[in-house]
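1. Provide a 3D model corresponding to the input given below.
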Amino acid sequence: MAEPVWSVDPRTGTRRVRVAGEATAAAVDAAVRAAHATRAALADRDRRVALLRAAADRLTQAGPELIAAADAETALGVPRLTGELARTTGQFLAFADEVLDGGALGVVIDHADPSATPPRPDLRRHKVPLGVVAVYAASNFPLAFSVPGGDTASALAAGCPVVVKAHPDHPETSERAAAALRLAAADAGLPEDVLTLVHGFRAGIDLIGHPLVTAAGFTGSVRGGRALFDTAAARPVPIPFYGELGSLNPVVVTERAARERAGEIGAGLAASMTLGTGQFCTKPGLVFVPRGEAGDALVAALAGQVAEAAPGVLLDAGMREAFVSGVAARAALDGVEAPVAPGPGADGTVVPGFLTVDAARLAADGPHDLLLDECFGPVTVVVRHDADADADADGPAAVLARLGGSLTATVHLAPSETGGEHTATGRALLAALTPLAGRVLVNGWPTGVAVTPAQHHGGPYPATTSLFTSVGATAIERWLRPVAYQSTPPALLPPELRDDNPLGLPRRVNGVRQGGGAGLNAPGQRG
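-> All right, here's what the predicted structure looks like:
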């Protein structure tokens, strides 16, 4: 008999309702095979567009129930989840536009040239769907990075059926979202099994090993993601694993910036690090602040804002335990101070706070390396540095050189450093931060990911296990592979590669670009 799957209230730790049963190996096999059988139907571009648009409609219709369930299971709050639902539906509409645009197919045609030396054959290339995609739902975004999230939307847009492994923190939300998407498939005249859902830890392992699964998308911890990544690589037929794992998201504040707007930067940092009780993958976790009066003013402003932040509930008891023990271990290190102490609050809550440490303690291997690991929750580490010692252990450069990859990296500059007499400082800092992250920000905060064609939500390992983005138009590229046809008679060519271009796709013919639309035209949503 399958083990029960319970919906749990993180505010009280009590079970709400039994949602489903954990999937057995046979159930996972059935879910994958059912999804696999829908590939031919999903190849129809018009029906795929209809599915994506119907998904947005069905999710909107189910919005009140989805938001209520998600709030009950995550304690993220109705306002936050309302915005997340808008972002989620926006992603489906955006990918519908992307399918219509066709640019993601990368059509290239090089006609035969018998006069070339050696003679050149006719070559035509485009991209085709990989097949069944496994999606592992995230804990901290029960909509936008879970069952109806960007991985699912982009995979369906690519023509790939999806099997989602639900996250145990929000199983009821997962079931409701899956039901809405399956109804959308029926609305579009497609089999409902273009999306199937499984629950359970063992199901996740069985899923990544299934021979019909061709790729996987994951958002979660380094430990869990790396285990799945290694399993995907060790299969008899390895598959791509697009994992988003962990991110420190460093921020550097120059002395000139601190002198000019210490209060503004301190308040902005407080808002960013406590947003969603510090449970955003783009939370600024390591912040370089100069020593001296300007830096002291910034830290004082940060302390004032963080001290006023209300305690919050984390997504589950395990995350709370990890947060409490993690901040305690960091605060116990020599030379680490806690101007506002993070830690446990009353009634199962956690209290936001931040730690401070001198840059020299992080410039070489040692126990303080713990401060360079992500701590999930409302805490950040402020590194006090000597603005005139970039080449020394007291400057930020020595510490930045030791950091792993992040989703984001941010610099706060003064106007004179962005186009005035000290522009060289700004350029040098951007040059130092660019190798560390997939998105580099100037005078902003990394929490909030706009869904636009230019977005890149990824970064060097351990931020992600690939060079691709999981947000924005090019997220679809993860689920496509190129195929070239050589000297193929016109009657045998797929319509995407015919000379008469019946689908009206943008393409490059003999080196000349033809046609093309805007792609991902839906308004950007933030998460």
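2. Please count neighbours and contacts with C-alpha atoms only from this point.
-> OK.
3. is it true that P446 lies in a helix?
-> No: assessed with DSSP: H, G, I helix; E, B strand; the rest coil, P446 is coil; it does not lie in a helix.
4. Tell me who's in contact with it.
-> P446 sits next to N249, S272, T282, K283, P284, T408, A409, T410 when contact means CA atoms under 8 Å, 6 or more residues apart in numbering.
5. one more, for comparison:
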Amino acid sequence: MTYQPHGQHLIAGERLAGETRFTSHPVTGAGLEVSCGSADLVDRAVQAAEEAFWTFGYTSREDRAVLLETIAEEIEARGADITEIAMAESGLPQARLEGERGRTTGQLRMFADHIRKGDYLDRRHDPALPDRQPLPRPDLRLMQRPVGPVAVFGASNFPLAFSVAGGDTASALAAGCPVVVKGHEAHPGTGELVAEAIAAAVAKCGLPGGVFSLVQGGSREVGGALVTHPLIAAAGFTGSLAGGRALFDLCAQRPEPIPFFGELGSVNPMFLLPEAVTARGAELGAGWAGSLTMGVGQFCTNPGIAVVLEEQAEAVIEGAREVLAKTGAQVMLTEGIAEAYRKGTGQIAGAPGVREVLTSMCAGREAQPNLFVVSGKDWLGNHVLSDEVFGPLGLLVTVESVDEMAKVAQSFRGQLTVTLHMDKGDAALAGRLMPVLERKAGRVMANGFPTGVEVCDAMVHGGPYPASTNFGATSVGTMAIRRFLRPVCYQNIAEDLLPEDLR
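-> Sure thing, here's the model as predicted:
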């Protein structure tokens, strides 16, 4: 590895150290000594972002597109070192990280293309009607404008695509908003190197250094200081329900509340309809098991719940058990995630009416899959069973009738995804469930498994609470830029005073 991490913050292009340090806990190799973030460092970064906004917020779409493309190039130039550091810190395999790096640079370039087209500006013009009776109409023009400095939180489960240069950062920069990232303690070296790439791109494009800053973590103080800073205009977050809700509440309690776009998790239920199960029950069970264990179950679209008629359940159970039994222990992203998985597994196993199909327990940072079965009646009587267990745990809900299946569907809280597994003969039941499912989730899919999210124009990665804190937003896809824009109406404003894109 040619790059040696320095463990410092990167604020407006300058490396800075804090007064205290923490040591990271990589899967392999020695821990990195990292400077802890602080409220003072957050203030310095946000002040620089606010100063940069007066320039960056008024740059051309082409200038910002070039910045995004340059960031992608700088990340690619450091690709081998990024992969090596990320493998050591996260335990993720090389192929997964190289794919994630490609997704990261791909979405940067996607947003460059998106803003060049200009459709996201939603430009509108109602010309003046001076002779209208009984009152004349003024000249009215509307366009989306950037909101100001944005706070972004690095995610534990995606050290690249949802972290320092991830979708939140890409969409905020595309909108014209400077970004201050709070790095994740699980992969500080990876975050640092990606931050160096962004800072190099900012400098190469001749933009103010305050367009981007990275403040490392080390304590909860950093996140709280960031979202409560009076110059922060919005925040993007991917993480746990507890952590995200705490930050959401801080944003709402500010003297000037700001939007908090948190993606907080989901159990992503699947409904296995009768004709499909009759045709391929064991195959569905095996496919579910593969999706359930992908990435040690550490995807926010992990399908943790499947619902099936009780009389058809055995084929699905056997198909899943056969695959899960062959799945050995795997390393989870952090010791904290592994411990939370063990705790969540224990809560499910101890709930009334829950039957164990396949159970295992690992110590330390490793995890193995667990599979449980519960009746629809017991499911409906215990809301704890619908809580997300982040990891490779599956719960099969067996229902006595399609009416009970519909009741189970209605019982779910907000989800990122819901899935129908169906054949042609299931169309009537699927049609009955669809109005319920589309109210529950941001993405409704058929005959597939939800693990993985396509990065494109039509994607929605969000949903009703608690899947996310804002049901009208997405953290993946080009519509993500809307989170960091607001509409401004210009009434009777002279042509030379209008934004360039409205002239």
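6. before we move on, the earlier item: among the contacts of P446 of structure 1, which lie within helices?
-> In helices, defined here by DSSP state H, the members of those are S272.
7. Aligned to V152 of structure 2, what sits in structure 1?
-> Residue pairing (TM-score structural alignment): V152 of structure 2 is matched to V135 of structure 1.
8. moving C-terminal of the host helix or strand of its match, what's the next helix or strand?
-> V135 of structure 1 is located in strand 132-136, with elements delineated by DSSP states H and E. Later in the chain than strand 132-136 of structure 1, the nearest helix or strand by DSSP H and E is helix 150-158.
9. Superposed on structure 2, what's the mean shift for the helix or strand following that following helix?
-> Next helix or strand after helix 150-158 of structure 1 toward the C-terminus (DSSP H and E): strand 162-165. Following superposition, strand 162-165 of structure 1 is found to deviate from structure 2 by 0.2 Å on average (mean CA distance after the TM-score superposition for structure 1).
10. what's strand 162-165 of structure 1 aligned against in structure 2?
-> Counting by TM-score structural alignment, strand 162-165 of structure 1 falls onto residues 179-182 of structure 2.
11. hey, where'd the strands end up in the stretch 301-450 of structure 2?
-> Along the stretch 301-450 of structure 2, counting by DSSP state E, counting those that start in this stretch, strands occupy 305-309, 330-331, 355-358, 366-367, 370-375, 393-399, 415-421, 441-446.
12. any chance of those strands in a markdown table, with mean neighbour count too?
-> A markdown table is the format used below for those (neighbours: other CA atoms under 10 Å):
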| stretch | mean neighbour count |
| --- | --- |
| strand 305-309 | 24 |
| strand 330-331 | 18 |
| strand 355-358 | 17 |
| strand 366-367 | 23 |
| strand 370-375 | 22 |
| strand 393-399 | 26 |
| strand 415-421 | 26 |
| strand 441-446 | 20 |
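13. how about a markdown table for these, with distance to M405 of structure 2 added?
-> Listed next are the strands of the stretch 301-450 of structure 2 as a markdown table, based on distance: least, CA to CA, whole Å:
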| stretch | distance to M405 of structure 2 |
| --- | --- |
| strand 305-309 | 7 |
| strand 330-331 | 34 |
| strand 355-358 | 19 |
| strand 366-367 | 31 |
| strand 370-375 | 11 |
| strand 393-399 | 6 |
| strand 415-421 | 12 |
| strand 441-446 | 17 |
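14. Out of those strands, the one nearest A480 of structure 2 is which?
-> In terms of CA to CA, the element of the strands of the stretch 301-450 of structure 2 nearest to A480 of structure 2 is strand 441-446, at 13.2 Å.
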